[in-house]
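**Q** just to be clear, the model below is a prediction. Sequence and coordinates:
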Amino acid sequence: MTELDFDYLRAYLKQRSGLALTAEKRYLVESRLTPVCRRFGQASLRDLVGALKISRDTAMERAVVEAMTTNETFFFRDRLPFDLFRDVLLPQAMAQAAGRRRLRIWCAASSTGQEPYSLAILLQEAAAKLAGWHVEIVATDLSTEVIEKARLGLYSQFEVQRGLPVQWLLKYFTQIGEQWQIGASLRSMVDYRQINLLNGFEALGTFDVIYCRNVLIYFDAPTKADILNRLAASLAPDGALLLGAAETVIGLTDRLSPHPIHRGLYGHPVAAGRAAPPMTLPLRAVAAR
């Protein structure tokens, strides 16, 4: 692959997915796109680049983008965002929405489904408190391939061993051969949709809680700012946005503010300040970490 070919692929991926690849990521492009070459009958990455320039093969274009998308995830990843949801955000959202008894959650980079299903498990555990409520989980991802896997809810032994407590594995999953499938009732709680965060997502409506974790780190600053501003527009006035541990809104937007206590939690500036005093984790949640 020549430098010109690499530069073309960097620009191509930036335009279609927002990925900002630095020069030292050339090895990653070569390793991930070589299988795409074989799949579409291209002898080399140079031939693949040539085909992308002249072809309108949407399957090939999608395969190139999806091959470069990082889909690392596991159940209850980093634990704290889920303790925070169970012990703080869910009770707070229920208090705020008591009149309408409706709760909307968006997982904005859901990958193969472990994050939204982790939230679905917590909601099922709180089912008695949520009787009479309409709870909606919308899960979106750029990759149609991982969305299909998420909808199926079928995971390997290795995948269910990563972060999922064994009691919940036995309670909510059924073993099928060497794999485990999450129950139909929990699968039905999640509405999966293909969404590119670079494009408009206003049609999804507003949400009480938005998880957009470990995706902004792959974008450049202007792209991060644009997405954060549009996430702010999709967040309810007293809503909560959770980002990854290495992500922040500081220096990117003034439409969201970090919570003074909880790392990774953001809200509208007035709401973030007003909610600060009560938003502390109970001792049992802290001890669990």
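**A** Noted; the coordinates are in hand. Computed from a predicted model, the values in this text were never measured in an experiment.
**Q** please make it C-alpha for all contacts and neighbour counts, starting now.
**A** Will do.
**Q** so residue 208 versus residue 29, what's the distance?
**A** To residue 29, residue 208 is 37 Å away according to CA to CA, to the nearest Å.
**Q** comparing the two, which residue is more hemmed in?
**A** Each of residue 208 and residue 29 has its neighbours counted (other CA atoms under 10 Å); residue 208 has more, 24 against 19.
**Q** check the secondary structure at that one for me.
**A** Three-state assignment for residue 208 (DSSP: H, G, I helix; E, B strand; the rest coil): strand.
**Q** and residue 122, that's in a helix?
**A** Yes: judged by three-state DSSP, residue 122 forms part of a helix.
**Q** list the residues that contact it.
**A** Neighbour list for residue 122: residue 86 [criterion: CA atoms under 8 Å, 6 or more residues apart in numbering].
**Q** so where do the helices sit in the protein?
**A** Secondary structure of the chain (DSSP state H): helices at 3-17, 26-39, 45-54, 58-67, 80-84, 90-96, 114-125, 144-152, 157-161, 166-172, 184-187, 221-234, 269-274, 283-288.
**Q** put this beside the first:
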Amino acid sequence: MTPSEYGFLKQFLKSRSGLVLSDEKQYLVESRLVPVTRRTGHKNLSALIADLGPRGSEDLKNTVVEAMTTNESFFFRDKTPFDHFRNTMLPNLLEGRRSQKRIRIWCAAASTGQEPYSLGMCLQEDRHKTAGFRFEILGTDISTEVLEKARTGVYSQFEVQRGLPIQMLLKYFTQQGELWQVSPELRAMVQWRKLNLLENFSHLGTYDIIYCRNVLIYFDQDTKRDVLQRLAKQIPEDGYLVLGAAETVVGLSDAFEPVPQHRGLYRPRKQGAAASPRLGSAFPTLKAMNS
């Protein structure tokens, strides 16, 4: 791959997905795109890159973007965001939504589905406390391939062993040979949709909780600011935004403020006096669930 070809690829990926690659990442691009050239019948990377121009196939462009998108995920990843969900967000929203009886949750970088299904399992475990409420969980991702996997809810033995307590595996999954499938009841709790965060998503409406974890780290500063400002318009004043451990709104957006002592958890900044989050404690922690 020539320097000019790599320069074109960097700009192509940034414009299509927000992914920012340094000059030192050329090896990564080559390792992920060489298999694509074999599948698509291109002679080499140069031929593949030549077909990504204005007249190139949209299917090919999407294939290249999906090959370069990181889709690392596992059940109850990092634990803390799910403790926040059960101990803080859910109790407060159950109180604040007593009249509407509806809570909407959006996982904005759902990958292969472990995060939305983990939230669904939390709700199932606490259904005696959420009786009468309707929950809507939406999982979106830029990749059609990972969304199809999420929709089917079929995972390998390795995937279900990563973060998933054994009692939950046996309770919410059915074994199919060497694979495990999410139960129909749990699958029915989540809707899936392809979505690029660089594009307009206002049509989705408002969500009480938005999980947008481990995706902003791949964007440049301007793109992060833009995405955060648009996310702020999708969350009601008493809603929540959840970011990854390595992500923050500090220095990027004044539309959110951190929830004190809750790493990665943010609320829309109220006009005037700053809000003082009311912390719930009625729900057991994920650690207790796993014991």
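**A** Sure, I can see it. Note that the structure is predicted; figures quoted are calculated from it, not measured.
**Q** what does the TM-score come to for these two?
**A** Laid over one another, the chains give 0.96 as their TM-score (TM-score structural alignment, normalised by the length of structure 1), with 288 aligned residues with a CA RMSD of 1.8 Å.
**Q** can you list the helices of structure 1 in a markdown table and add distance to residue 107 of structure 1?
**A** Shown next, in a markdown table, are those (distance: least, CA to CA, whole Å):
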| stretch | distance to residue 107 of structure 1 |
| --- | --- |
| helix 3-17 | 17 |
| helix 26-39 | 26 |
| helix 45-54 | 31 |
| helix 58-67 | 18 |
| helix 80-84 | 12 |
| helix 90-96 | 15 |
| helix 114-125 | 6 |
| helix 144-152 | 12 |
| helix 157-161 | 19 |
| helix 166-172 | 20 |
| helix 184-187 | 14 |
| helix 221-234 | 12 |
| helix 269-274 | 20 |
| helix 283-288 | 22 |
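**Q** buried set for stretch 270-278 of structure 1?
**A** Within stretch 270-278 of structure 1, the residues that qualify as buried are 271, 272, counting by 16 or more other CA atoms under 10 Å.
**Q** please apply the same query to stretch 2-12 of structure 2.
**A** Going by neighbour count (16+ other CA under 10 Å), the buried part of stretch 2-12 of structure 2 is 6, 8, 9, 10, 12.
**Q** and if you look at stretch 55-73 of structure 1?
**A** Within stretch 55-73 of structure 1, the residues scored as buried using 16+ other CA under 10 Å are 60, 61, 63, 64, 65, 66, 67, 68, 69, 71, 73.
**Q** kindly report the same for stretch 21-35 of structure 1.
**A** Buried residues in stretch 21-35 of structure 1, counting neighbours by 16+ other CA under 10 Å, are found at 21, 26, 29, 33, 34, 35.
**Q** what separates the nearest residue to the first one once chain neighbours are set aside from residue 129 of structure 1, distance-wise?
**A** Take residue 21 of structure 1 and drop its neighbours on the chain: the residue closest to it by CA to CA, 6 or more residues apart in numbering is residue 10, 6.1 Å away. Relative to residue 129 of structure 1, residue 10 of structure 1 is positioned 49 Å away (CA to CA).
**Q** do residue 99 of structure 1 as well
**A** 15 Å.
**Q** so these two - more neighbours on which side?
**A** Under the neighbour definition other CA under 10 Å, residue 99 of structure 1 and residue 129 were set side by side, and residue 129 has more, 12 against 8.
**Q** what sits against the residue nearest the centre of structure 1?
**A** Centroid-nearest residue in structure 1: residue 109, 2.2 Å away (criterion: CA atoms, centre = their mean). With contact set as CA under 8 Å, 6+ apart, residue 109 of structure 1 has these partners: 139, 140, 141, 142, 211, 212, 213, 215.
**Q** same question, residue 117 of structure 1
**A** Taking CA under 8 Å, 6+ apart, we find residue 117 of structure 1 in contact with 75, 186, 187, 190.
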